[in-house]
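S.K.: A predicted structure for the sequence below; I have some questions about it.
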Amino acid sequence: MTTSTTPTELPAVIRGYLTAEDPDAALHTFTDDAVVVDEGATHRGTDAVLGWLHRAASEYTYTAELTGAERIDPDHWLAVQHLVGDFPGGVVDLRYHFTLRDDRIAGLTIAP
């Protein structure tokens, strides 16, 4: 059952990912075999996820505000961020679907 929650009630590992200062810090929130799906591309494993994190951090300049959160079940969470920046369109609300395993992120799918 999906339960709306406040962003501050997201698991610590998700909050850590969303507030990480750099790609290397963000990588520590993922399992070694994590799968990330973003902009239609799938990134599997530590090296691919780190490459994606570096590209995502350097491609555009933006601000992000965490505007919503839902607990789907103990291992599945949704976070919504409002982004404003120099990317095409300039404004977007992104939905981050997290799958957790052993207090780390095993899966992340990002979509509008």
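M.R.: That came through fine.
S.K.: contacts and neighbour counts: CA atoms only from here.
M.R.: Noted.
S.K.: give me the distance between the residue nearest the centre of the chain and residue 67.
M.R.: Central residue of the chain (C-alpha atoms, centre = their mean): residue 96, 5.1 Å from the mean position. Separation of residue 96 from residue 67 (C-alpha to C-alpha, to the nearest Å): 12 Å.
S.K.: next up, a structure to set beside the first:
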Amino acid sequence: MNHTDLRSDALPSTVRDFLAASTVHDADTASSFLAEDIVVVDQAETFRGRDEVHTFLREAGSEFEYTTEQIGAHRVDDNHWVVTLRLEGTFPGGVAELDYRFTLRGGLVAELVIANHA
């Protein structure tokens, strides 16, 4: 595995563009970077297919105000990338560091696992 911290401009455009859209709560644009059979795992919940994930993206965190900052990123291999985001806001705990583990296929996000940063 090749674990190096990358600047966001070194990430694949699909990952950069998805994160940019999801950070501003633009679920429609974010969904355009997803494979039809996308699987998203967020903590203990799993969402399958573009429609279900679009709803998740639209509703996730909508009851809170928060900022998002990328604090780390690395390439696992050509199809697997991990981006660490720091969220600060009005949600319980006020601060969270989350790993977004992307699996790419055909230029789209095929799987996304969101978990607490170790």
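M.R.: Yep, it's here. Note that the structure is predicted; figures quoted are calculated from it, not measured.
S.K.: any idea what the TM-score is?
M.R.: Here the TM-score for the pair of chains, by TM-score structural alignment, normalised by the length of structure 1, is 0.95; 112 aligned residues with a C-alpha RMSD of 1.1 Å.
S.K.: circling back to that earlier point, for the residue nearest to the centre of structure 1, which non-adjacent residue is closest in space?
M.R.: The shortest distance from residue 96 of structure 1 to any non-neighbouring residue, by C-alpha to C-alpha, 6 or more residues apart in numbering, is to residue 110 (4.6 Å).
S.K.: what's around the aligned partner of the one you found in structure 2, how many residues?
M.R.: Matched by TM-score structural alignment, residue 110 of structure 1 corresponds to residue 114 in structure 2. Other residues near residue 114 of structure 2 come to 19 when the count uses other C-alpha atoms under 10 Å.
S.K.: report the contact partners of residue 22 of structure 2.
M.R.: Taking C-alpha atoms under 8 Å, 6 or more residues apart in numbering, we find residue 22 of structure 2 in contact with 29, 30, 57.
S.K.: narrow those to just the buried residues.
M.R.: Buried members of the contacts of residue 22 of structure 2, counted by 16 or more other C-alpha atoms under 10 Å: 30, 57.
S.K.: the counterpart of residue 36 of structure 1 in structure 2: neighbour count?
M.R.: Under the alignment (TM-score structural alignment), residue 36 of structure 1 maps onto residue 40 of structure 2. When neighbours are counted by other C-alpha under 10 Å, residue 40 of structure 2 registers 24.
S.K.: next one: residue 3 of structure 2
M.R.: Residue 3 of structure 2 has 12 neighbouring residues, counting by other C-alpha under 10 Å.
S.K.: how near is it to residue 14 of structure 2?
M.R.: From residue 3 of structure 2 across to residue 14 of structure 2, the span is 19 Å (C-alpha to C-alpha).
S.K.: repeat for residue 37 of structure 2
M.R.: Remark: distance between residue 37 of structure 2 and residue 14 of structure 2 (C-alpha to C-alpha) = 16 Å.
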